[in-house]
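Engineer: Just to be clear, the model below is a prediction. Sequence and coordinates:
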Amino acid sequence: MDLRQMSYFVAMYEEASVTRAAERLNIVQPAVSVQLARLEESIGQKLFYRTPKGMVPTHAGDDAYRRFQPILREVEQARRALTIGGDTVKGHVSLGAVSSVANNALSETLRIFHGRYPEVTLRATGGYTTDLIEMLRTAQLDLVIVNTPSRGGRGFDTLPIINEDLALICDIAHPPLPATLHPREAAERDLVIPSQRHGLRLIIDAAFSAHDATLAPRFEFDELKTIEEFLPDSGFATILPPIAVHRALRTGRLRMHPIVPSVPRRLVCLSNTARPLSRAAELFVEELRERMIEVSSDLTKAIGATP
């Protein structure tokens, strides 16, 4: 066996499909099948059952995955360490982020990061959680900052970024509301919230459903900036993580009302287990994490826990 066969096997194991494995590896399907057959021949065991629903690993396949994955990780880490050389942090980082990050903390983090590591180039892409995870899976991105997915899938490393409770947010001139609202009370407001394609909406729907609160939004906008600009003088409210509109909250253009029981949103960084993050990428993730925690803390101090 060789490293190529191992990498093809790991892709097949994680994707459970010859087609998706070939797409991920950017090769033709027969090449994947040939290398897998050679690997099975060399170890004398079947690694997958071929079923109508895809490739299902055998016990030997599960064992091979546990053994091959650390080897491929170490090889990739060694390659990157030898490529970088010296103490200067260099390289390119391709990242994706959901709009609640891309609209705010991301731009500030990019400025700070560039000042500290000027020889690192970055490409940032905004999008929905499911779309970004697919781009990560197919190696279009090195890492993604997303809401905790319901199904991340095999082959992803997860690093927590920040936990934040969603709140009902409205214009400063909105009619008076209780300091805190139960999900059922929040659901009764005239709401503008993201559509069900948006990761935040899935979190909202699940939490409100658990409290027998039925959401019937009057408007659905997926761009959080559009929601923020719509709220003034509209009489509407929204349900968002406060950090997504932290500037408007700090300047007093908008106000927030915590929802109790809380509706938590967990933001995480996902990376591909088979492609360890470079030093530059690790430093960027840490910078973003620190910045988001700082912004959240400053916001709480500025407006209080129950404005």
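Structural biologist: Perfect, thanks for sending it.
Engineer: only C-alpha atoms for contact and neighbour calcs from this point on.
Structural biologist: OK.
Engineer: in the stretch 1-150 of the chain, which spans are helices?
Structural biologist: Using DSSP state H, counting those that start in this stretch, the helices assigned to the stretch 1-150 of the chain run over residues 3-15, 18-25, 29-43, 59-84, 99-102, 105-116, 129-137.
Engineer: this is the other structure I want to compare:
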Amino acid sequence: MTNNMKKTIQRKPQFRTQVVTFEDSQHKSIYKCPASELAKEFIKTIPEKEQANAEYVKDVFEVLNGTLHGSSIEYDYLPLPSVEDKVIECLQKRRIDQATKWLDDFIARINSLPVTKTLPIEFLTIIARSETCDFESARCLCPGLIDLIPRNVLCKNDNWIIIDNEWSFRFAVPVSFVIFRSIYSIAVLYQNLIRLNASRNEPAVVFFKSGHKTYYIPLKWSRFLTQLDIRTSTMLRWETAFQKYVTGISSQLDKRVPDRPQCRTAFFCTNLFVRSKLTHLSLLRRAEKRAARFIDTFCNHDRWLKP
């Protein structure tokens, strides 16, 4: 039997969980367990969320439901790729159109869920920590599946399965914010890959800036954001607030959207960085070979072997 463990140590104590994988010759299971005493109550709320979400999304998605054992939840292991895996695989093969198609299908499914048009007061108060907003109402998911992002949806032919339902709420969450987070999560984690895909035929456009760093997305993805009914700058603030809600840590960097679109067709710094890394590894390999030859000579030279 083998087991692996992954902890979420950057969260507030009441939200800290650990995922343990157990595997034997016949079965493989995943257990979600509390990583602190305070997180036990949080774990116990997840099965109820899964059942509510399964009923809500039943015409569009499936939901992976777990079984509560004391203060741990057992899940069947599903050896399936996520939507994010599919998108990244396409980017690695420099197939922007196919990556965009995966996101198109994913966002279309989100938009086909039942929505309520309302002012999400609880979301604004509890998560966004905002006393004012620049809209009177918005299309909302209720329950609020705030973490319905490509990483948390597995693909099995036409069946798309939602996993990791811990960040869903009973109150309404704007659909636009859920879609925004889908693009945001990929842009932040795979920024170098996005930059390497930029070309004259497939330019990249500025998504947002954070401190001295600029985050880009493929130009073809920008329509996912322009079709939303809430400003990107507003949702950037919400994302920062949500991360603070989960971790208790507030980002010191101000995230902002440029005043006008800015496109790039190449990122020479990124390419030079990659080349310099390869050059560094090449020099390192040469140094290792020289050291090996020196050691071989040192150990086998006659004057070192004679008494």
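Structural biologist: Structure received. Treat the numbers as computed from the prediction; the structure is a model and nothing was measured.
Engineer: Do you know the score for how well these two fit?
Structural biologist: The TM-score (TM-score structural alignment, normalised by the length of the first structure) is 0.25; 130 aligned residues with a CA RMSD of 6.5 Å.
Engineer: wait, which of the helices of the stretch 1-150 of the first structure is closest to Asp298 of the first structure?
Structural biologist: Comparing the helices of the stretch 1-150 of the first structure against Asp298 of the first structure with CA to CA, the closest turns out to be helix 105-116 (12.8 Å).
Engineer: will you turn the helices of the stretch 1-150 of the first structure into CSV that also has mean neighbour count and distance to Ile161 of the first structure?
Structural biologist: Conversion of the helices of the stretch 1-150 of the first structure to CSV gives the following (neighbours: other CA atoms under 10 Å; distance: least, CA to CA, whole Å):
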stretch, mean neighbour count, distance to Ile161 of the first structure
helix 3-15, 21, 24
helix 18-25, 19, 26
helix 29-43, 16, 36
helix 59-84, 15, 23
helix 99-102, 22, 11
helix 105-116, 15, 12
helix 129-137, 20, 15
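Engineer: Nearest to Glu220 of the first structure, out of those helices?
Structural biologist: With CA to CA, the closest approach to Glu220 of the first structure among these belongs to helix 99-102: 14.9 Å.
Engineer: Figure out which of the helices of the stretch 1-150 of the first structure is closest to Leu224 of the first structure.
Structural biologist: That would be helix 99-102 among the helices of the stretch 1-150 of the first structure, by CA to CA, at 6.8 Å.
Engineer: on that earlier part again, columns distance to Asp157 of the first structure on top of the helices of the stretch 1-150 of the first structure, output as JSON lines?
Structural biologist: Listed next are the helices of the stretch 1-150 of the first structure as JSON lines, based on distance: least, CA to CA, whole Å:
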{"stretch": "helix 3-15", "distance to Asp157 of the first structure": "13"}
{"stretch": "helix 18-25", "distance to Asp157 of the first structure": "17"}
{"stretch": "helix 29-43", "distance to Asp157 of the first structure": "24"}
{"stretch": "helix 59-84", "distance to Asp157 of the first structure": "12"}
{"stretch": "helix 99-102", "distance to Asp157 of the first structure": "20"}
{"stretch": "helix 105-116", "distance to Asp157 of the first structure": "21"}
{"stretch": "helix 129-137", "distance to Asp157 of the first structure": "11"}
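Engineer: Ok, which of the ones you listed comes nearest Leu288 of the first structure?
Structural biologist: If you check each of the helices of the stretch 1-150 of the first structure against Leu288 of the first structure by CA to CA, helix 105-116 wins as the nearest, at 5.7 Å.
Engineer: which other residues reach that closest one?
Structural biologist: The contact list for helix 105-116 of the first structure, computed with CA atoms under 8 Å, 6 or more residues apart in numbering, reads Val120, Phe284, Glu287, Leu288, Arg291, Met292, Val295.
Engineer: Would you map the strands across the stretch 101-250 of the first structure?
Structural biologist: Counting by DSSP state E, counting those that start in this stretch, residue ranges of the strands within the stretch 101-250 of the first structure are 120-126, 143-147, 156-165, 167-171, 192-193, 219-220, 237-240.
Engineer: Is it possible to get a markdown table of these that adds distance to Ile204 of the first structure?
Structural biologist: Compiled in a markdown table, these are given as follows (distance: least, CA to CA, whole Å):
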| stretch | distance to Ile204 of the first structure |
| --- | --- |
| strand 120-126 | 21 |
| strand 143-147 | 12 |
| strand 156-165 | 11 |
| strand 167-171 | 10 |
| strand 192-193 | 9 |
| strand 219-220 | 13 |
| strand 237-240 | 8 |
